[in-house]
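> Dropping a prediction and its sequence here:
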Amino acid sequence: MKPVRELTSDMGNKFASSGDFVMAVKFFTDAIKYNPTEYKLFGNRSFCFEKMQEYAKALADAELSLSMCPGWVKGLFRKGRALAGLKVNGLMTSITQLMVCNCVNVRHPQWGR
């Protein structure tokens, strides 16, 4: 049997995949309680917050993930999406960091406004 931290993360992924972001956030929050240093959990919860248009929370989680794993491409992407939602000037910094990694095409539809 899987440990609780994995089960809660798996459930968060299931709910996120089905579009139930409220439940996904609950499970990712529980998973974080069991594994508070797993940066990907904060990235996943950031994604859910962004989908729920809670951009300040999405940004906070993206920044937490990046504090644990600086330069994490998905974390930079999540931060950029949150900044775009907030319409904050830091968006260009995030895009620039991703471009330095050669990881993003700024014309990609996901960067649309």
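That came in fine, so what should we check first?
> going forward, measure contacts between C-alpha atoms and count neighbours the same way
Will do.
> can you give me the helices in this structure?
Remark: helices assigned in the chain by DSSP state H are 4-17, 21-34, 39-51, 55-68, 73-86, 91-100.
> which helices and strands sit right next to the third one?
Meaning helix 39-51. Using 3 or more CA pairs under 8 Å, 6 or more residues apart in numbering; DSSP states H and E, the elements in contact with helix 39-51 are helix 4-17, helix 21-34, helix 55-68, helix 73-86.
> about what we covered before: of the helices of the chain, which is nearest Gly112?
When the helices of the chain are compared by CA to CA, helix 73-86 sits nearest Gly112, at 8.8 Å.
> From the chain's centroid, how far away is the closest one?
From the chain centre to the centre of helix 73-86 is a distance of 8 Å (CA atoms, centre = their mean, to the nearest Å).
> That helix to helix 55-68, inter-axis angle?
Counting by axes from the mean of the first three to the mean of the last three CA atoms, to 10 degrees, helix 73-86 lies at 160 degrees to helix 55-68.
> Glu63 against Gly75, yeah?
Yes. The criterion here is CA atoms under 8 Å, and Glu63 meets it with Gly75 at 7.4 Å.
> just the helices of the chain: most buried one?
Mean neighbour count (mean count of other CA atoms under 10 Å) peaks for helix 39-51 among the helices of the chain, with a mean of 25.
> From the chain's centroid, how far away is that one?
Centroid displacement of helix 39-51 relative to its chain, using CA atoms, centre = their mean, is 3 Å.
> hmm, back to that, reformat the helices of the chain as TSV; add distance to Trp111.
Formatted as TSV, the helices of the chain follow (distance: least, CA to CA, whole Å):
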stretch	distance to Trp111
helix 4-17	20
helix 21-34	21
helix 39-51	13
helix 55-68	15
helix 73-86	7
helix 91-100	9
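> another structure for you, compare them:
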Amino acid sequence: MAAGVIRKALEGGIPPLTRHQIPSHQTGMDGGDARFKPLRSPIDDASVARSQSLARQGSELSRMGRHRDAVGCFTEAIVWNPNDHRFFADRSFCYSAMGWHEEALRDALLARYLEPRWPQNHFRCGKAHLALQMYHEATRCFEAVLAMDPACEAARQELRSIGTYEAVRTGNGEESAAFTGAPMSEPRAAQPDLQPGNAGLCRSLMVENVTPHVTRDMLVRLFRPYGLMRSVHLQHDQECAIISYAHHLSAVKAVGALQGRVLCGRAITIRFADN
């Protein structure tokens, strides 16, 4: 069964037992998602135990950067217990790490629908929306996280990243400062290169902390959604890569969406490089 489940997961399919109906007001898209039907029947203890064991395996694989294998584990965990929102949230994280942002959004929406009181589900929705350049929806998700957990600095940083992109795109720093609730001149020691002044018209990005397991294809899948790419140079000996876009706004969007993304077990850091 495991091989079939993994194959369906990687092809974008979902086993019948995992399907839920998401109302349109929950998805943020007209009509909801008609591929899912309700399922909230009780799950026996043996199935719950099996699902939790599979989820632990998936979490360990994810920490090792083996996100594709982790997707298979989380998918099989969902087959045994489709009512646990954490399995969908964790699979969403893996899909995001693989650059499969539409699949990541689908799972994040399911997780949020199953448990809307958990901040992490809103955060995963926000990250998926952001990767798909759905900035308004992403903003609402990160604001929902802060409403539940005001101390969540990660959500606050994501809002600042969205504001940085808006400031560069519109050329109106004050408007973006109001949009994010933080002045654009506020120092950010952890991510200084996100500031618009550092971006300028730079079209190239230096991606650092890249593990030997990262491939050029992974980087293309990860950075391609943000604009037309000119080149990708992967330098494993220096644990870095240089990504070049055709337009500087693409580089700005990529920094805002991908800064700190975990790729093959490591959080990458991104800074603007010389064109």
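Noted; the coordinates are in hand. Not measured: the values here are computed from a predicted model.
> TM-score of the superposition?
With the length set by TM-score structural alignment, normalised by the length of the first structure, the two chains reach a TM-score of 0.88; 110 aligned residues with a CA RMSD of 1.7 Å.
> ok, back up a step: possible to save the helices and strands packed on helix 39-51 of the first structure as a markdown table with distance to Cys101 of the first structure?
Listed next are those as a markdown table, based on distance: least, CA to CA, whole Å:
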| stretch | distance to Cys101 of the first structure |
| --- | --- |
| helix 4-17 | 27 |
| helix 21-34 | 28 |
| helix 55-68 | 15 |
| helix 73-86 | 8 |
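> closest to Thr93 of the first structure out of these?
For Thr93 of the first structure, the closest of those is helix 73-86, at 8.3 Å, according to CA to CA.
> Give me the residues contacting that closest one.
Contact partners of helix 73-86 of the first structure, identified using CA atoms under 8 Å, 6 or more residues apart in numbering, comprise 43, 46-47, 50, 53, 55-56, 58-59, 62-63, 65-66, 89-92, 94-95, 97-98, 101, 103, 111, 113.
> ok, which stretches of the stretch 101-250 of the second structure are strands?
Using DSSP state E, counting those that start in this stretch, the strands found in the stretch 101-250 of the second structure span residues 204-208, 229-235, 240-245.
> Just tell me the aligned range of the first one in the first structure.
I take that to be strand 204-208 of the second structure. Following TM-score structural alignment, strand 204-208 of the second structure has no partner segment in the first structure.
> what angle do that strand and strand 229-235 make?
Going by the same axes, to 10 degrees, strand 204-208 of the second structure is angled at 30 degrees with respect to strand 229-235.
> check contacts around the counterpart of Ala24 of the first structure in the second structure.
Ala24 of the first structure maps onto Ala70 in the second structure when the alignment is built from TM-score structural alignment. Ala70 of the second structure makes contact with Gln57, Gly58, Ser59, Glu60, Leu61, Ser62, Arg91, Cys94 under the criterion CA under 8 Å, 6+ apart.
> Rebuild these as JSON lines, extending it with distance to Phe223 of the second structure.
Output for those, formatted as JSON lines (distance: CA to CA, whole Å):
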{"residue": "Gln57", "distance to Phe223 of the second structure": "28"}
{"residue": "Gly58", "distance to Phe223 of the second structure": "25"}
{"residue": "Ser59", "distance to Phe223 of the second structure": "24"}
{"residue": "Glu60", "distance to Phe223 of the second structure": "25"}
{"residue": "Leu61", "distance to Phe223 of the second structure": "23"}
{"residue": "Ser62", "distance to Phe223 of the second structure": "20"}
{"residue": "Arg91", "distance to Phe223 of the second structure": "20"}
{"residue": "Cys94", "distance to Phe223 of the second structure": "16"}
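> Name all residues that make contact with the closest residue to the match of Ala24 of the first structure other than its chain neighbours.
Sequence neighbours aside, Gly58 is the residue nearest to Ala70 of the second structure in space, at 4.2 Å (criterion: CA to CA, 6 or more residues apart in numbering). The neighbourhood of Gly58 of the second structure, defined by CA under 8 Å, 6+ apart, consists of Asp69, Ala70, Val71, Gly72, Cys73, Phe74.
> residue in the first structure matching Gly58 of the second structure?
Gly58 of the second structure is assigned Gly12 in the first structure as its aligned equivalent, the criterion being TM-score structural alignment.
> what about that match, distance to Lys33 of the first structure?
Remark: distance between Gly12 of the first structure and Lys33 of the first structure (CA to CA, to the nearest Å) = 13 Å.
> in the second structure, what residues pair with stretch 39-46 of the first structure?
Taking TM-score structural alignment, stretch 39-46 of the first structure hits residues 85-92 over in the second structure.
> Residues contacting that stretch, please?
Here stretch 85-92 of the second structure has contacts from 55, 59, 70-71, 74-75, 77-78, 103-108, 110-112, 114-115, 120-121, 124, using CA under 8 Å, 6+ apart.
> Measure the mean distance from that stretch to the first structure post-superposition.
Stretch 85-92 of the second structure: mean distance to aligned residues in the first structure after superposition is 0.4 Å, counting by mean CA distance after the TM-score superposition for the first structure.
> Look up the closest residue to Ala108 of the second structure, ignoring the ones flanking it.
Cys125 (5.0 Å).
> Now check the first structure for the residue matching that neighbour.
Aligned counterpart of Cys125 of the second structure in the first structure: Lys79 (TM-score structural alignment).
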